[in-house]
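In: 3D model of this:
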Amino acid sequence: MSRRGLLRGAVAGTGAVALPSLLTACGGGPGGDGKTVTLGSNSSDPVPKKAFADAFAAYGKQSEEGRKVKVNTVDHNTFQENINRYLQGTPDDVFMWFAGYRMQFFAQKGLLHDISDLWRDYKGFSEALKTQSTGADGKQYLTPYYYYPWAVFHRKSLFRKHGYTAPRTLDQYIALAKQMKKDDIVPIAFCDKDGWPAMGTFDYINMRSNGYAFHQRLMAGEEAWTDNRVKNVFDTWRSLLPYCQPGANGRTWQEAATSLQKRETGMAVFGLPHPGAQFPREDHDDLDFFAFPEIAPEHGQDAVEAPVDGFLLAGKSKSLKNDKTMESAKDLLRWLATGEAEDIYLASDPNNIAVSDQADISRYTPLQKKAVELVSGARQISQFLDRDTRPDFSSTVMVPAIQDFINNPKDVDGLVNGIERQKKTIFTADS
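Out: This next block holds a predicted model:
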């Protein structure tokens, strides 16, 4: 299967926040040795943290110039919540971040270095990936590294024990949830303490109900949140809440994924890395997923959320003013853009999928191969709500709005009216 076709037609998208920075770069100033590159990492969970350590160690070993990477790892959510101030302060040379809008937002602010010169020599990336790595000015800023699809995850053994089958439609999904309740299992693991996990459920209900094109227009501020199509999304979601873990706004994604691992819950709407990171390696063969169910037959299960992550150069890094450090940072990105670099990472973290044609997919686990099939079979690829819209709209409006909905799902009219008022203010601020 060609890696080049997997992300064809994928959409650029992002989101970001602007809270007081808790991040502290570990880099030095212009007087550094020129061979040490500092890197800001949001991969604080054990599995990806080790995988990146393996990749960076391999980079150091192959560097004939003695270059190395010094990593500054920060809790994932803290990193996301403070990224804006971090990049405007004293950031590391290189940092991990997301494709699309979330990258474009910082490029437009002048907080990233142009790496178009590197892209001229990159091999193995599709045009869709290049588009997602490109700013509004037509220049490239991101080196993509992996992607991961969102789906409904479950344990094979739990389904086998109770004779459950993967549902294809919403009615079948609800029927399965009802049966799980009869079997004393909380049907759906649910969390939103971190402010983003529940966005995946909203996106899927919206795309399944109204189609991918409507999702794009809604995220771009071109559709009204007071539209009956949006109200129907929240009404449909409300019908699922009785089958979800209560108290979602006080639960982290790690806690929700652990409940799935412990068989306390039967299903969970997550990205591939989330349950994978909380399942011991010996349990990975028991992890499975199915595509989010069909709601409207005309839209089927056409759209799949598959966010892309990668690496960028921080525009305000003091040490990148040193030409030798800049060349070292670019050398690191050149290496991270190779199939070899992705193979080393994925050997320790089978919870993601390589973006390069040159990566060795023959070593993929059955779950990774199924994820490749899910994405390659999709007619449309979305990124995620907080990557597909303006960062200020995502962080200041949609995070609290969805949490408010979870707390009070009955007042849909009040909810969408509030979102629409704020949307108009934000989306017309720059016009």
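In: for the rest of this, base every contact and every neighbour count on C-alpha atoms.
Out: Fine.
In: residues contacting the residue nearest to Pro46 when sequence neighbours are not counted?
Out: Here the nearest residue to Pro46 in space, its sequence neighbours aside, is Ala277; by Cα to Cα, 6 or more residues apart in numbering that works out to 7.7 Å. Contacts for Ala277 (Cα atoms under 8 Å, 6 or more residues apart in numbering) come out as Asp45, Pro46, Val47, Pro48, Asn351.
In: Ala314: which of the residues you listed is nearest?
Out: Taking Cα to Cα as the measure, Ala314 sits nearest to Pro48 out of the contacts of Ala277, at 21.7 Å.
In: and the closest one, how many neighbours?
Out: For Pro48, the neighbour count with other Cα atoms under 10 Å is 21.
In: again, but for Phe427
Out: Using other Cα under 10 Å as the criterion, Phe427 is surrounded by 15 other residues.
In: could I get the contacts of Ala277 as a markdown table with distance to Gly211?
Out: Rendered in a markdown table, the data for the contacts of Ala277 read as follows (distance: Cα to Cα, whole Å):
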| residue | distance to Gly211 |
| --- | --- |
| Asp45 | 34 |
| Pro46 | 37 |
| Val47 | 35 |
| Pro48 | 33 |
| Asn351 | 28 |
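In: in helices, which of those residues fall?
Out: For those, the ones inside helices are Pro46, Val47, Pro48, with DSSP state H as the criterion.
In: spatially nearest residue to the most centrally placed residue in the chain (excluding sequence neighbours)?
Out: For the chain, the residue sitting closest to the mean C-alpha position, by Cα atoms, centre = their mean, is Pro307 at 4.4 Å. Residue nearest to Pro307 in three dimensions, not counting chain neighbours: Gln383, with 4.4 Å by Cα to Cα, 6+ apart.
In: next, the second sequence, to be compared with the first:
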Amino acid sequence: MDQPSPISRRNLLLGAAAFGVPAVLTGCGSDAPSPGGGGGDLGTVTIGSNASDEIPKKTLEAVVKGFTQATTRINTVDHNTFQENINRYLRGTPEDVFTWFAGYRMQFFAQQGLAVDISDVWQEIGADYTQAFKDQSTGVDGKQYFVPFTYYPWAVFYRKSVWEERGYEPPATLDELTALCRKMKSDGLIPIAFADKDGWPAMGTFDILNMRINGYDFHISLMGGKESWTDPRVKQVFDTWRGLMEFHQPAALGRTWQEAGQSLAQKKTGMYLLGMFVAQQFPEADRDDLDFFTFPEINPAYGTDSIDAPIDGYMISAKAKNVEGAKALLKHFAQASSQNIATKMDPGTLAASSKADTSGYSPLQKRGAELVSKAKHIAQFLDRDTRPDFASTVMIPSLQTFIDKPNEIDSLLAGIEQQKANIFR
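Out: As a prediction, this is how the structure comes out:
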């Protein structure tokens, strides 16, 4: 499978884990399909949504209420369940529109014939997006299958009040980060909040360490199956990670990202490498106390030139019963006014439309947009930059094994390489 076009600062002004589980999504969610929008001339449009957390769920409902051309019904499913069952879902009886991810993940389903070509939609909405967003919405056949809605950068988040009180400063190098962790530990804080119960959060740590140590090009090549996992460069990533493990929140495999985020909000941990959506776990009154820095430099050859900044949006399933209504809904999602609602309600997101109003962004959102605009390279995230079967069946269990037994790196990487060779043929 071809890789999506790499995004760099030159073309971007400004991305979970498993497939093929034998179950369908309809009926999996805790909520029955719920009405929304207005009853227009285009009948009923159904939406399969992974926006199961409170803020994203309310945000989608609010955006859909502004769609008056059809009646909409949303089937909300637990986020991880949605990802784990998406392949069978799309081959079964999917809703018309479904939430999904840009880039490789979009391309995979387009190549499988499981998504509708929406190039005609892009004829109308294309002027509202940069070329980079269009590239990340385009299949290997040159057609568009995805409408970007929001995106968010990954960085190291912390509470300003805690850092000011303790005199902490954002580290610029790995040595400074290690020294900061030691200071936090001596001050009675767990330095780095960490969770991997759901399988995907640790991918962000791997991504940033690999890009900091080996650069963006090597990272994307590794994700594409073109590099060996037994390469000394990959081992260095895990060695570096192992050196930081003593500063990570313990028992990570039994903790969700939400719980780790709450530990940061409760001032029990000092910092947290995650997407900006961590802001959802902060009470509204405390969100102005949330700040971040980009993960520090490790290899001066690459500095801090790369970050993860995944793009979320919507696609139309190939088995959609109301394609006309679904396309109208995607045009609604593409409108700047719709994305303005989303970024106002959800403090952890940024609008994908270049025409969105950013004047109402919170200080955190403004800083997030600035971080992405300054990055030379933007990755979509490990499980979005590689084959879905490799991400789910190999990388999730492998990273969880590493977290559980960080001293057995050689055998771990040999196992990953062997499985990779069987998948990337």
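In: hang on, the earlier thing: can you tell me what the residue nearest to Pro307 of the first structure aligns to in the second structure?
Out: Correspondence of Gln383 of the first structure to the second structure, assessed by TM-score structural alignment: Gln380.
In: can you check Lys316 of the first structure too?
Out: Taking TM-score structural alignment, Lys316 of the first structure has Lys319 as its aligned residue in the second structure.
In: tell me if I'm right that its match and Pro94 touch.
Out: Yes. Counting by Cα atoms under 8 Å, a contact exists between Lys319 of the second structure and Pro94, whose distance comes to 6.7 Å.
In: those two: who's more crowded?
Out: Pro94 (23 against 19).
In: what's the match for that one in the first structure?
Out: Going residue by residue (TM-score structural alignment), Pro94 of the second structure aligns to Pro91.
In: touching, its match and Leu22? I think so.
Out: No. Under the criterion of Cα under 8 Å, Pro91 of the first structure is not in contact with Leu22, lying 11.5 Å apart.
In: please enumerate the shared neighbours of those two.
Out: A shared contact of Pro91 of the first structure and Leu22, defined by Cα under 8 Å, 6+ apart, is any residue touching both; here there are none.
In: still on that earlier bit, so what's the residue count around the residue nearest to Pro307 of the first structure?
Out: As a burial measure, the neighbour count of Gln383 of the first structure was computed by other Cα under 10 Å and equals 29.
In: might one say that it is in contact with Glu305?
Out: Yes. Gln383 of the first structure is in contact with Glu305 according to Cα under 8 Å; the separation is 5.4 Å.
In: one step back: ok so the residue nearest to Pro46 of the first structure is a strand residue?
Out: No. Remark: Ala277 of the first structure does not belong to a strand; assigned using DSSP: H, G, I helix; E, B strand; the rest coil, it is helix.
In: could you measure from it over to Pro149 of the first structure?
Out: Computed with Cα to Cα, to the nearest Å, the distance linking Ala277 of the first structure and Pro149 of the first structure is 15 Å.
In: now do Lys182 of the first structure
Out: The gap separating Lys182 of the first structure from Pro149 of the first structure is 30 Å, by Cα to Cα.
In: likewise Pro293 of the first structure?
Out: Plainly put, Pro293 of the first structure is 15 Å away from Pro149 of the first structure if you go by Cα to Cα.
In: more neighbours: which of those two?
Out: Between Pro293 of the first structure and Pro149, Pro149 has the larger neighbour count (other Cα under 10 Å), namely 25 against 22.
In: wait, what's in contact with the more buried one?
Out: Residues counted as contacts of Pro149 of the first structure (Cα under 8 Å, 6+ apart) are Gly271, Leu272, Val304, Glu305, Ala306, Pro307, Ala371, Leu374, Val375.
In: and Asp53 of the second structure, by the same measure?
Out: Under the criterion of Cα under 8 Å, 6+ apart, the neighbours of Asp53 of the second structure are Asp78, His79.
In: where do the helices sit along the stretch 51-200 of the second structure?
Out: Defined through DSSP state H, counting those that start in this stretch, the helices belonging to the stretch 51-200 of the second structure, from first to last, are 54-65, 79-91, 104-111, 119-125, 131-135, 160-166, 174-186.
In: and the contacts of the helix or strand containing Leu374 of the first structure?
Out: Element membership for Leu374 of the first structure (DSSP states H and E) is helix 366-376. Among residues not part of helix 366-376 of the first structure, those counted as contacts by Cα under 8 Å, 6+ apart are 5-7, 148-149, 272, 285, 287-288, 291, 304, 306, 350-353, 381.
In: in strands only, show me these.
Out: Within the contacts of helix 366-376 of the first structure, residues falling in strands by DSSP state E are Leu287, Asp288, Val304, Ile353, Ile381.
In: for Asn407 of the second structure, see how far away the corresponding residue of the second structure for the first one is.
Out: When the second structure is aligned by TM-score structural alignment, the residue opposite Leu287 of the first structure is Leu290. With distances taken as Cα to Cα, Leu290 of the second structure is found 34 Å from Asn407 of the second structure.
In: looking at these two, which is more packed in?
Out: Here Leu290 of the second structure and Asn407 are compared on neighbour count by other Cα under 10 Å; more neighbours surround Leu290, at 19 against 13.
In: for the more buried one, which non-adjacent residue is closest in space?
Out: Leaving out its chain neighbours, the residue that sits closest to Leu290 of the second structure by Cα to Cα, 6+ apart is Arg159, at 4.8 Å.
In: how deep is the one you found tucked in, by neighbour count?
Out: By other Cα under 10 Å, the residues close to Arg159 of the second structure number 22.
In: circling back to that earlier point, my guess is the match of Leu287 of the first structure contacts Tyr158. True?
Out: Yes. If you go by Cα under 8 Å, Leu290 of the second structure and Tyr158 touch, sitting 5.8 Å apart.
In: what's the first-to-last distance across stretch 6-21 of the first structure?
Out: For stretch 6-21 of the first structure, the separation between the terminal residues is 36 Å (Cα to Cα).
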